[in-house]
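Novice: no FASTA, just this:
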């Protein structure tokens, strides 16, 4: 069964506009760099991109190929997915804004970097990854396929878990006790869980 947005004009426009706005903001943010910072990415960005790309491929291929895994509900399901997606995008944008110049796509640290404890960082260590994951899940619901939901729930988390490991090692090495104290009071991505 085709995705709902494939045969309903308004939902197709909303899906496309959401994707364009989100990707444009990601491209804009991705151009930012910090010349004073040490790059300690260890290819974690590439691994995360591969995991996300694989999840999108599974989602796109299974949305029409496996009708037995369709999420029923039509416009209601699409609307729920759209709302979930925008909540994730909004959280990600909030994280971008809160970190300001310290937010980069490649893991970079510097000794003068403060530990940010405001905005979404009051609750989570990595709210931008949480926002991306929530947005991915919303997109999967808009596609209307349970396999897509599973793929976009699991595969990006593999990339994010690796990236968090690299990022936290770099932050611990550079910021020391200040970062460890910050981390001790917050979960990584999911409040009260992980």
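Specialist: Cool, got the structure. Here the structure is a predicted model, which is why all the values come from computation and not from measurement.

Novice: Only C-alpha atoms from now on, for both contacts and neighbour counts.
Specialist: Fine.

Novice: Please enumerate the strands of this structure.
Specialist: Under the criterion DSSP state E, the chain contains strands at 38-39, 108-109.

Novice: who does the first one touch, helix- and strand-wise?
Specialist: Strand 38-39 is packed against strand 108-109, with contacts defined by 3 or more C-alpha pairs under 8 Å, 6 or more residues apart in numbering; DSSP states H and E.

Novice: Okay, one more to line up with it:
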């Protein structure tokens, strides 16, 4: 069953990549009018990628991390499927709701608008929430202390390295409208945080 668990993780990772690629291609067509520090963004996304994909792929493709394997538990497999599916749905929905406003990098595009509908009606950062769910799915599906928890490294780098900067950019761009939006929504978990 461990092999199946690894294949499920790989299938989810491929789906995640397809979603990001599809919306990322579309986003490049829209002209940028403001961009945050490019070098910082590249470093942040590279470190995030290492946690979410680099280490797990090294685990799947080589024996290098086998010393950190632990016993597989079917309950974790099913928890991984549920959180992975929830993560993919929220990731897709976040992109769909953002539409032309989506960008992989922290930028403001021409004709950018504040999105407060769909999943954004309940949480300000549903893509980060989907990344948190993916972090859990990775830990559940990969029975290895290093590869399974590498997603936590990726999430922390992404979340703590970017959310404050993103909210600052939104406040600068949208002012009181974004302040009002912040008063009625939470960052990651509806009604809680």
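Specialist: Cool, the structure landed. Nothing here was measured: the structure is a model prediction, and the numbers come from that model.

Novice: Work out the TM-score between the chains.
Specialist: Here the superposed chains carry a TM-score of 0.80, computed using TM-score structural alignment, normalised by the length of structure 2; 185 aligned residues with a C-alpha RMSD of 2.7 Å.

Novice: one step back: most neighbours per residue, which of the strands of structure 1?
Specialist: Comparing those by mean neighbour count (mean count of other C-alpha atoms under 10 Å), strand 108-109 ranks first with a mean of 22.

Novice: Over which residues of structure 2 does that strand lie when aligned?
Specialist: Under the alignment (TM-score structural alignment), strand 108-109 of structure 1 falls on residues 107-108 in structure 2.

Novice: With structure 1 overlaid, how far apart is that stretch on average?
Specialist: Compared with structure 1 after the fit, stretch 107-108 of structure 2 shows a mean deviation of 1.9 Å (mean C-alpha distance after the TM-score superposition for structure 1).

Novice: Let me see the residues that make contact with that stretch.
Specialist: 32-36, 101 (C-alpha atoms under 8 Å, 6 or more residues apart in numbering).

Novice: Contact partners for the spatially most central residue of structure 1?
Specialist: Residue closest to the average C-alpha location in structure 1 (C-alpha atoms, centre = their mean): residue 132, at 1.7 Å. Residues near residue 132 of structure 1 by C-alpha under 8 Å, 6+ apart: 88-89, 92.

Novice: Next step: these restricted to helices.
Specialist: Taking DSSP state H as the definition of helices, those contribute 88-89, 92.

Novice: nearest to residue 22 of structure 1, of the residues you listed?
Specialist: residue 89 (7.0 Å; C-alpha to C-alpha).

Novice: what's the neighbour count on that closest one?
Specialist: 26 (other C-alpha atoms under 10 Å).

Novice: With residue 42 of structure 2 instead?
Specialist: What residue 42 of structure 2 shows, counting by other C-alpha under 10 Å, is a neighbour count of 12.

Novice: so how far is stretch 22-39 of structure 1 from its chain's centroid?
Specialist: 15 Å (C-alpha atoms, centre = their mean, to the nearest Å).

Novice: So for it, first residue to last residue, what's the gap.
Specialist: From its first residue to its last, stretch 22-39 of structure 1 covers 26 Å (C-alpha to C-alpha, to the nearest Å).
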